[in-house]
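Peer 1: Can you look at this prediction? I've put the sequence above it.
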Amino acid sequence: MAPAQSLYPRSTLKRIIKAHSNKALAKNTDIMIFLDYTLFLQDLLREASIRSKQSGERGISARSIRRVRDMSLRKFKG
């Protein structure tokens, strides 16, 4: 049986976060950031889907994502 593949490279994400924050990271900070990011994307796509259906579009377009982007970013602002 093949080993489980991780969803993202933890060491790369830790290195990026540390370079931007210039602070020490707790043990599972990268996991929390990744989970928050996936929740943000899920919310963004859900809101864009609702908006595109309301405007009569067949699918999600870049325009429908741009319309809900600011609202979703405000929800996830720390």
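Peer 2: That came through, no problem. Numbers count the residues shown, from 1 in each chain.
Peer 1: hey, let's count contacts and neighbours off CA atoms from now on
Peer 2: OK.
Peer 1: Please report the distance of residue 75 from residue 11.
Peer 2: Here the criterion is C-alpha to C-alpha, to the nearest Å. By it, residue 75 lies 28 Å from residue 11.
Peer 1: Structure two is appended below for comparative analysis:
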Amino acid sequence: MAPQQLYPRSTVKRIVKAHSNRNLSKNVDIMIFLDYTLFIQDLMREATIKARLSGERGISARSVRKVRENSLRKFKG
């Protein structure tokens, strides 16, 4: 059985190309996916730390909102 794709590569490339109006390299969709994964991982790690410092039992939307801006700044290209 062949491995299943996590996302449609051609669709991602088409969307990015339409928004950027630039030529794209062969594996740009993989780089975008990996960058997104690292961003979500960083966001959740920072939200977990913020929630624990605030005395919350789990991660809430409030703790994610508090760390959102810092995480977005780290990943701005």
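Peer 2: That came through fine. All of these numbers come straight from a predicted model, not from anything done at the bench.
Peer 1: what's the TM-score for these two chains?
Peer 2: The TM-score (TM-score structural alignment, normalised by the length of structure 2) is 0.94; 77 aligned residues with a C-alpha RMSD of 0.8 Å.
Peer 1: Residue 73 of structure 2: how many residues sit nearby?
Peer 2: Using other C-alpha atoms under 10 Å, residue 73 of structure 2 has 9 other residues around it.
Peer 1: what sits up against stretch 9-25 of structure 2?
Peer 2: Residues from elsewhere that reach stretch 9-25 of structure 2 (C-alpha atoms under 8 Å, 6 or more residues apart in numbering): 28-29.
Peer 1: What residues sit buried inside that stretch?
Peer 2: Neighbour counts over stretch 9-25 of structure 2 (16 or more other C-alpha atoms under 10 Å) mark 12-13, 16 as buried.
Peer 1: any chance of those residues in CSV, with secondary structure too?
Peer 2: CSV is the format used below for those (DSSP: H, G, I helix; E, B strand; the rest coil):
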residue, secondary structure
12, helix
13, helix
16, helix
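Peer 1: how deep is residue 49 of structure 1 tucked in, by neighbour count?
Peer 2: Residue 49 of structure 1, neighbours per other C-alpha under 10 Å, totals 19.
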